[in-house]
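**Student:** below is the structure, and that's it, no one-letter string:
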């Protein structure tokens, strides 16, 4: 299901500075995450943005989780 959700995330150079957005809309993944972090419920987000769907919110969280799961390999000096 996570892979299916990630199909909802789009990146277009001409929209929102090329940042990840929901389904080509001008609402960034970061906007959704900021609202959730501020304590806004899914229900409130969906009420305030009626063109969003519950899976859009889940897709934003799945995208963030995938992004944060990226392995970091330290550079070797010398």
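**Tutor:** Arrived safely, thanks for sending. Here the structure is a predicted model, which means the values were calculated and not measured. Numbering: from 1, shown residues only.
**Student:** going forward, measure contacts and count neighbours with C-alpha atoms only.
**Tutor:** Noted.
**Student:** helix, strand, or coil at residue 35?
**Tutor:** Taking DSSP: H, G, I helix; E, B strand; the rest coil as the rule, one finds residue 35 in the helix state.
**Student:** so what's it up against?
**Tutor:** Residue 35 sits next to residue 45 when contact means Cα atoms under 8 Å, 6 or more residues apart in numbering.
**Student:** putting a second one here so we can go through both:
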């Protein structure tokens, strides 16, 4: 049995929050979603936040990031969670 993820969005505002900040490139971090222009994955940011790091701490540790990048990572994750449909084939 194979599973496919289909991404469909009806919320244009949520898409616009992350579309310009998140990239997926098979040559960078094995195709994981990353902050455009960096090798920092969305999952890295989510992990740091879940471990209790504040946005300010992340920005101090990773000066290449902007607050908008962290918010884009959160929007991307929320969008993906809300719109992923598992389709069994």
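**Tutor:** Thanks, I have it. All values reported here derive from a predicted model rather than from experimental measurement.
**Student:** in the longest helix seen in the first structure, what counts as buried?
**Tutor:** If you go by DSSP state H, the first structure has its longest helix at helix 54-68. Neighbour counts over helix 54-68 of the first structure (16 or more other Cα atoms under 10 Å) mark 56-63 as buried.
**Student:** show me what residue 49 of the second structure lines up with in the first structure.
**Tutor:** Aligned by TM-score structural alignment, residue 49 of the second structure pairs with residue 36 of the first structure.
**Student:** let's verify residue 5 of the second structure: helix, strand, or coil?
**Tutor:** Quick answer, by three-state DSSP: residue 5 of the second structure is strand.
**Student:** now swap in residue 5 of the first structure and tell me
**Tutor:** Going by three-state DSSP: residue 5 of the first structure is helix.
**Student:** what's the closest non-adjacent residue to it?
**Tutor:** By the measure of Cα to Cα, 6 or more residues apart in numbering, the closest residue to residue 5 of the first structure outside its immediate chain neighbours is residue 59, 4.8 Å from it.
**Student:** just residue 28 of the first structure next, same as before
**Tutor:** In space, residue 28 of the first structure is closest to residue 21, 4.1 Å off (Cα to Cα, 6+ apart).
**Student:** the alignment partner in the second structure of residue 59 of the first structure and residue 14 of the second structure, how far apart?
**Tutor:** Counting by TM-score structural alignment, residue 59 of the first structure lines up with residue 72 in the second structure. Remark: distance between residue 72 of the second structure and residue 14 of the second structure (Cα to Cα, to the nearest Å) = 9 Å.
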